[in-house]
Every structure is written in C-alpha cells, then in structure tokens.
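[1] Turn this into a structure:
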Amino acid sequence: MHSPYFHVAIIITLLMSNSWLNAGWWETVTAVIPNLTGFTLGGFAIIVTFGNDEFKNIIYKTDKTEEHSIIATIGATFVHFVTLQILSILLALYSKSTFFVLPDNRCIIAVMDRMNIDVDKLIVISRSIVWFVSYGVFIYALVTAIAATLAIFRLMYNYQTYINSNEDE
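    Prediction:
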C-alpha cells in the first residue's frame, strides 16, 4: 500500500484506539457511511454529466502522455471511494457480530485448557484485530474523501482551462 491516504488512515486509526477498542463504535459507521455513500453517488452522477459536448470529448479522450482519460481517473477514484464505504459498513456489521460472550461449553474450554490457551485472551486479541481492521477501513473511507475532492478540483481546473481557451479564440 503506497497510498499516502492509507498511511494517514492507519495513523488516525491508531490514534483513535479508544474508539474502536470499545463496543458500539460500529453505530458511528452505520450512521455516517450510508449518507456519505448517497452523497458520493449523487456527486458522481453530476460529474459524469458536467460540461458541454466539446468539453466531454476532451475529458473522455486520452493523449499520448496519459494512460487514462481524465474522466476514467475520476471514475476510478470514486469507485475506490464507494467500495471502501460499502466495505466499511460490511466490516462494521461483522464486527458487531463478533461482540459476544463465549458460551460455557465445557468441551471447548477443556480442549483450550489442555492446549494452554486462555480463551478470554484469545477472544480479546482476535476481537481487537478485527475491530482495528474494520475501523481502519472506515477511517480510510473517510480519508479518501480528500482524494475524491481533489479529483473534482482537477476536473474544475480543466474546465476553467477549457473555458479560458475558448474565450481567447
């Protein structure tokens, strides 16, 4: 993972450990992400239809120096953004399902005792790992909002350049 957004998300997740180490953090995810996803999809629909036909021809074409068109790059940014949002909801729901107390099953406890495994520690450690990853994806989804915003900014900059070049003619 070479993305600076990913690295920032890891740092923020670690700094916010008090949030994800306590049960109930998933309520924030399920409250925030659906609204963000709706807003994101609406924004992307507007972006795809933005500009006149001549401008659309410009942003949909690739030139020799670029591998992808402007709109393909913006589309990839938004697909990544939405995918992370959906994944964060799924992981939050999964994390919520991992918040349980192990039933008093003597057979399982006997096997774990024989293997010198502290069941309570195992649950706490495994739950902490799942919650860290899940909350981290949520934070990564929020941080990638910056990438989506910058993609929109690049589109607006290109549009301004297009408008200014047409005024000069």
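
[2] going forward, measure contacts between C-alpha atoms and count neighbours the same way
    OK.

[3] Any figure for the gap between the residue nearest to the spatial centre of the chain and P4?
    Centroid-nearest residue in the chain: A141, 2.2 Å away (criterion: C-alpha atoms, centre = their mean). Using C-alpha to C-alpha, to the nearest Å, one gets 13 Å for the distance from A141 to P4.

[4] Same question for E167.
    38 Å.

[5] Could you do W131 as well?
    Taken as C-alpha to C-alpha, the span from W131 to P4 is 22 Å.

[6] picking that back up, can you tell me how far the residue nearest to the centre of the chain is from E169?
    From A141 to E169 the distance is 43 Å (C-alpha to C-alpha).

[7] want to put them side by side, so please do this one too:
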Amino acid sequence: MSLWTEVKGSWSSVFEVWGSYWKLYGGWRALLVSPYFHVAIFCTAICYRFWSRPEWWETVISVAPTFLGFTLAGLAIFFSVSDEGFKRIIAYKDSDSPSSPFLDIVVAFVNFVVWQGAAFLMALIAKSLFFIWATAPRFYLELLPFLNVLGWGFGFLIFAYSSLLLLAATFSIFRVARWYETHVTTSVDDEDK
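    A predicted model of the protein is given here:
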C-alpha cells in the first residue's frame, strides 16, 4: 500500500467520523437555533472591550485545559453507571430516531470538546499572529485594526460558545441522572409488588 493511499484513507476516516458527529448534532441548523449560541453572540457583544485588545487569548489558553478536564470527569461519571439494564435502555435506538439517548449524551460531550478545541486553537493562532511589523505597507496598517476586530471577535465568539456548551454537557449528565432515578424507582416499585 502506498503512502498516498494511506494518507487518503486516514483523511477519509476522519471525514467520516466528523461527518457522523456533525449529522447527529444537527449540523448548522442546530448551531444557529441553539440558545447557547445566541447567548454566546450576546456575550461576545458585551465583552467587546475585553476581546478587542491584545492578549485576550491568554484567558482562553489558561481556561481551556480545565474545561477539557471537566469533560473527562463528566464522561467518566456517565460511563460509570454500573446498571447494565439501564445502559441497554438508553443505548437502544428505535427506527424513528437518528440516534439513541446514549449517543445523544456522547454527542453533547463531543460537541463541547470540538468547540473547546477550536477556541483553544483560535487563541493560539491569535497569539502567534500578534507581532509588530515596523516596515509594513500602509494599506496593511490601515486594514489591520479591522482584521483584528473580525478575527478576535470570531475567536472570542467560539470561546464564549464553547464555554456555554459546558452547561449543555452538564445538563446532559443531569438528564441521565433523572433517567437513572426513574429507572431505579420503577425497578424497586416493581420488586415491591
């Protein structure tokens, strides 16, 4: 097998799994109708004084690893539910649904990780591209403030949205906890009859 064939196969696999995630999430429509995205736009607007100045990216770079650690803890809690009967119930996908409740919870966490990763990457790029070019052409110097506002605003929007997805992931765990409580209560009630 040639190197080129392996590279193509590797990228094909990446596109397949990302496409599967994005489809299960709901795609662009789900993003655009998301209340978390709407709040992120609002937060980006009111935080203009913060992100329109250099070094806003330091906050993102320092916070993102902690958020990603939360993700691992949340998934560990989710997967630690030891009741196999409950796991089977939530992993069941009926023919009318695109996914099972189990996969919906996992997608919420994957979505959080994807956007946190994007925010972290944008912050690193913003940090690495911030430098003084003393001999820059005049048009560049005139255009740069507008490019900064666009790029930094977009980067902060991604960070704000990914931060709010922390709530979405948290509430997906809460939803599972409620389901589990109902499952256990029903099981105990059935045993008592």
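
[8] Let me know the TM-score between chain one and chain two.
    Once the chains are laid over each other, their TM-score by TM-score structural alignment, normalised by the length of the first structure reads 0.88; 159 aligned residues with a C-alpha RMSD of 1.5 Å.

[9] who are the neighbours in contact with the equivalent of the residue nearest to the centre of the first structure over in the second structure?
    In the second structure, the residue paired with A141 of the first structure is S162, using TM-score structural alignment. Neighbour list for S162 of the second structure: F112, W115, Q116, A119 [criterion: C-alpha atoms under 8 Å, 6 or more residues apart in numbering].

[10] element containing S162 of the second structure, please.
    In the assignment (DSSP states H and E), S162 of the second structure maps to helix 138-192.

[11] Report the distance from that helix to the chain centre.
    6 Å (C-alpha atoms, centre = their mean, to the nearest Å).

[12] Likewise for stretch 47-66 of the second structure?
    With C-alpha atoms, centre = their mean as the basis, stretch 47-66 of the second structure stands 17 Å off its chain's centre.

[13] quick one: buried residues of that stretch?
    Using 16 or more other C-alpha atoms under 10 Å as the test for burial, stretch 47-66 of the second structure gives W51, S52, W56, W57, V60, I61, A64.

[14] Quick check: of these, which lies closest to P98 of the second structure?
    For the buried residues of stretch 47-66 of the second structure, the closest approach to P98 of the second structure (C-alpha to C-alpha) belongs to A64, at 30.7 Å.

[15] Touching, the closest one and A118? I think so.
    No - with contacts counted by C-alpha atoms under 8 Å, A64 of the second structure stays clear of A118, the gap being 10.1 Å.

[16] Aligned to P101 of the second structure, what sits in the first structure?
    By TM-score structural alignment, P101 of the second structure lines up with I70.

[17] Have a look at E167 and P4 of the first structure and say which one is more surrounded.
    P4 (11 against 8; other C-alpha atoms under 10 Å).

[18] Tell me the counterpart of the more buried one in the second structure.
    Mapped onto the second structure by TM-score structural alignment, P4 of the first structure lines up with P35.

[19] Look up how far L157 of the second structure lies from that match.
    14 Å.

[20] What residue in the second structure is paired with N18 of the first structure?
    Aligned partner of N18 of the first structure by TM-score structural alignment: R49.

[21] what helix or strand does its match sit in?
    helix 48-51.

[22] Let's verify E67 of the first structure: helix, strand, or coil?
    Of the three states, E67 of the first structure takes coil under DSSP: H, G, I helix; E, B strand; the rest coil.

[23] what do you get for I132 of the second structure?
    coil.

[24] coming back round to it: next, format the contacts of S162 of the second structure as a markdown table and append secondary structure, neighbour count and distance to D192 of the second structure.
    Conversion of the contacts of S162 of the second structure to a markdown table gives the following (DSSP: H, G, I helix; E, B strand; the rest coil; neighbours: other C-alpha atoms under 10 Å; distance: C-alpha to C-alpha, whole Å):
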| residue | secondary structure | neighbour count | distance to D192 of the second structure |
| --- | --- | --- | --- |
| F112 | helix | 24 | 41 |
| W115 | helix | 18 | 46 |
| Q116 | helix | 26 | 46 |
| A119 | helix | 26 | 51 |
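
[25] okay if I get those as JSON lines plus distance to L147 of the second structure?
    Below are the contacts of S162 of the second structure laid out as JSON lines (distance: C-alpha to C-alpha, whole Å):
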{"residue": "F112", "distance to L147 of the second structure": "27"}
{"residue": "W115", "distance to L147 of the second structure": "22"}
{"residue": "Q116", "distance to L147 of the second structure": "23"}
{"residue": "A119", "distance to L147 of the second structure": "18"}
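
[26] I105 of the second structure against F171, yeah?
    No - applying C-alpha under 8 Å, one finds I105 of the second structure not in contact with F171, separated by 9.5 Å.

[27] okay, these two: which has more neighbours?
    Just comparing I105 of the second structure and F171: by other C-alpha under 10 Å the higher neighbour count belongs to I105, 22 against 14.

[28] before we move on, the earlier item: if I align to the first structure, which of the contacts of S162 of the second structure are still contacts?
    Retained in the first structure by both residues aligned by TM-score structural alignment, their matches' C-alpha atoms under 8 Å are the following of these: F112, W115, Q116, A119.

[29] Brilliant, that's me finished.
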